[in-house]
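Participant: based on what follows, work out the 3D shape:
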Amino acid sequence: MSESHHDHHDCCAHHAHHHELVIADLTVHYRRVLALDQVSFATSCGNRVALIGPNGAGKSTLLKAIAGLVPRTSGTIRWRGTEVRKWSREFAYLPQREEVDWSFPITVRGLVEMGRYAQTGWWRKFSAADNAAVDEALESLALADLQHRQIRELSGGQQQRAFLARAIAQEAHVLLLDEPFTGLDRNASRLLADLLGKLSHEGRLVIASHHDIDTAGKLFDEVLVLNTRELAFGPAVETLTVDLITRTFAAQKAAV
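Facilitator: Have a look, this model is predicted:
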């Protein structure tokens, strides 16, 4: 990409309207099961986008497909005018907390350092710039005092912040979060919401699956309502209508 060497804030904050993520007719199958059916939407740097839909709607699949973690059957993903065919270091995926092996013996700093391998490759020694990027990420996510703790010793909110710090150290522009607020207490949720607002204000694009319709309008700028296909996409306050939400979740309630 022609602009990949630009300073991060140059690249996103000052030219946000140039840095679009465009998903077109994205279709994904798991074996023979249709998980996503021709999903299309476009957004850009500086936005927080919520993925809303019932269980099994394809929210996690969409995040993983954008991140290049699951193959697509068809469709395109374009970022900053260039088609993304597989994985891009400008995308960072944060899994659901229950999918992470928290017993893995690694410190907070070690986890954040993993974000730099996307920049350096696994074979090159860390430079002063790499260490500075890790320090800056730890500071920005208020984790400097916890950097030598094992990740298993952290609270849920601190664990989420550690993964965000890894993404910041990676210099990712697009943050793909799978149910980041699940299991957090009110205080941790408020802190995470503030952090996501800060990251988007700095010019990053935040896309997150989210299960709480009541808070979506406060936490996110845009909403994609999904149930295998995209049912609606637009500004959160306009998109989250009672009628649309009722229809989106009706099939799930009928099945219970």
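
Participant: CA only for contacts and neighbour counts going forward, please
Facilitator: OK.

Participant: for the spatially most central residue of the chain, helix, strand, or coil?
Facilitator: Closest to where the C-alpha atoms of the chain average out (C-alpha atoms, centre = their mean) is Leu176, at 1.4 Å. Three states are possible here, and by DSSP: H, G, I helix; E, B strand; the rest coil the one that applies to Leu176 is strand.

Participant: compare with the first, here's sequence two:
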Amino acid sequence: MASLQVSQLSFRYETTEESSPLLDQVSFHLKEGDRACIIGKNGSGKSTLLKIIAGLLPSVSETILLNEQHHPRSALFKGLVAYIPDKPLVYDALTGIEHMTLIQSLWKMNQSEKEVYKKTFLSLCDAFDLTHALKMPVKQYSLGMRYKLFFNCMAARSPELIILDEPFTSLDEASQMQSISLLKEEFSDQCVLFTSHQRYLYSELGNRFLELDHGQLNEIER
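Facilitator: Modelled structure (predicted):
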């Protein structure tokens, strides 16, 4: 059963103790099926918080547990987390299929894992109407297609925790709604943590809402 526990997470960009922390003793818990949206003003630390939880930034202090045991700097933790930023990390010279095989290689999957990953990846591409483009080099993709490809590469690993920073901003409204429906249906057993400034998107996708203000994170009603 997927779960995320964050306790007393603090972060500051300056190293002096006199500087105010961007994140101050942040604590929250997600359980299986939670799709939690972090809301806050620009510069409030939303993206920084996501990167710390994903293990991409160190914090001053924290306890972060996935499924009650995995630390974000461990290889096992990173294998159970999919971090998807707003700008997709893809390579122009590679095709969509070559991105799939690259992920299989980077994560050192055995043959059985490769087959499961490929099946899931192709299924997601079919759902996102991307199958026709998988043999094309990514330099021919639109920004929306690039985002779909990267999302599929990450989500096909069947992570326990999906972290999305301003998701689906490069997609048209129809594709956004399709993506929201897919997340709700296909990843209902995972934890989803995301940020968004688009009210209709976070209202449709989120079932919990956390407001980040002056370093403090508090749950709010929506």
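
Participant: can you calculate the TM-score here?
Facilitator: Overlay of the two chains. TM-score (TM-score structural alignment, normalised by the length of the second structure): 0.83; 212 aligned residues with a C-alpha RMSD of 2.4 Å.

Participant: what do we get in the second structure for the residue nearest to the centre of the first structure?
Facilitator: Counting by TM-score structural alignment, Leu176 of the first structure lines up with Ile163 in the second structure.

Participant: gap between its match and Glu113 of the second structure?
Facilitator: With the distance defined as C-alpha to C-alpha, to the nearest Å, Ile163 of the second structure ends up 22 Å from Glu113 of the second structure.

Participant: now stretch 106-115 of the second structure, how far from the centre of its chain.
Facilitator: Stretch 106-115 of the second structure sits 21 Å away from the centroid of its parent chain (C-alpha atoms, centre = their mean, to the nearest Å).

Participant: any buried residues in it, and which?
Facilitator: For stretch 106-115 of the second structure, a neighbour-count test (16 or more other C-alpha atoms under 10 Å) marks Lys114 as buried.

Participant: same check on stretch 133-147 of the second structure?
Facilitator: Of the residues in stretch 133-147 of the second structure, those buried by neighbour count under the rule 16+ other C-alpha under 10 Å are Ala133, Leu134, Met136, Pro137, Val138, Tyr141, Leu143, Gly144, Met145, Arg146, Tyr147.

Participant: repeat that for stretch 157-175 of the second structure.
Facilitator: 157-171, 175.

Participant: and stretch 198-210 of the first structure, by the same measure?
Facilitator: Of the residues in stretch 198-210 of the first structure, Leu199, Ser200, His201, Glu202, Gly203, Arg204, Leu205, Val206, Ile207, Ala208, Ser209, His210 count as buried by neighbour count, 16+ other C-alpha under 10 Å.

Participant: for stretch 242-255 of the first structure, same thing?
Facilitator: Going by neighbour count (16+ other C-alpha under 10 Å), the buried part of stretch 242-255 of the first structure is Ile245, Thr248, Phe249.

Participant: what ranges do the strands span in the second structure?
Facilitator: Assigned by DSSP state E, the second structure shows strands spanning 3-11, 23-31, 35-39, 61-66, 81-84, 161-165, 191-195, 208-213, 216-220.

Participant: CSV for those, including distance to Lys118 of the second structure?
Facilitator: Listed next are these as CSV, based on distance: least, C-alpha to C-alpha, whole Å:
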stretch, distance to Lys118 of the second structure
strand 3-11, 26
strand 23-31, 28
strand 35-39, 26
strand 61-66, 25
strand 81-84, 16
strand 161-165, 19
strand 191-195, 22
strand 208-213, 32
strand 216-220, 38
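
Participant: who wins for proximity to Tyr202 of the second structure among these?
Facilitator: Each of the strands of the second structure was scored for nearness to Tyr202 of the second structure using C-alpha to C-alpha, and the closest is strand 35-39 (6.5 Å).

Participant: distance from the closest one to the middle of the chain?
Facilitator: Using C-alpha atoms, centre = their mean, the distance from the centre of strand 35-39 of the second structure to the centre of the chain it belongs to is 11 Å.

Participant: mean shift of that strand relative to the first structure?
Facilitator: In this overlay with the first structure, the average offset of strand 35-39 of the second structure from its partner residues is 1.1 Å by mean C-alpha distance after the TM-score superposition for the first structure.

Participant: circling back: how close does the residue nearest to the centre of the first structure sit to His211 of the first structure?
Facilitator: When distance is defined by C-alpha to C-alpha, Leu176 of the first structure is 15 Å away from His211 of the first structure.

Participant: do Gly56 of the first structure as well
Facilitator: 12 Å.

Participant: the more surrounded of the two?
Facilitator: Applying other C-alpha atoms under 10 Å to Gly56 of the first structure and His211 shows that His211 carries more neighbours, namely 18 against 13.

Participant: in the second structure, what residue corresponds to that one?
Facilitator: So His211 of the first structure corresponds to His197, using TM-score structural alignment.

Participant: do the same with Gly115 of the first structure
Facilitator: Using TM-score structural alignment, Gly115 of the first structure sits opposite Ile103 in the second structure.

Participant: residues near the closest residue to its match other than its chain neighbours, how many?
Facilitator: Using C-alpha to C-alpha, 6 or more residues apart in numbering and skipping the chain neighbours, the partner closest in space to Ile103 of the second structure is Cys153 (7.0 Å). Residue neighbour count, defined by other C-alpha under 10 Å, stands at 28 for Cys153 of the second structure.

Participant: ok now do Cys153 of the second structure, which residues does it touch?
Facilitator: Cys153 of the second structure is in contact with His99, Met100, Ile103, Phe121, counting by C-alpha atoms under 8 Å, 6 or more residues apart in numbering.

Participant: recalculate using a threshold of 10 Å.
Facilitator: By C-alpha atoms under 10 Å, 6 or more residues apart in numbering, Cys153 of the second structure lies in contact with 82, 84, 90, 96-97, 99-104, 117-118, 120-122, 124-125, 147.

Participant: now do Glu211 of the second structure
Facilitator: Cys37, Ile38, Ile39, Gly40, Lys41, Ser44, Lys46, Leu217, Asn218, Glu219, Ile220, Glu221.

Participant: how much space between Asn218 of the second structure and Asp86 of the second structure?
Facilitator: Using C-alpha to C-alpha, Asn218 of the second structure is found at 24 Å from Asp86 of the second structure.
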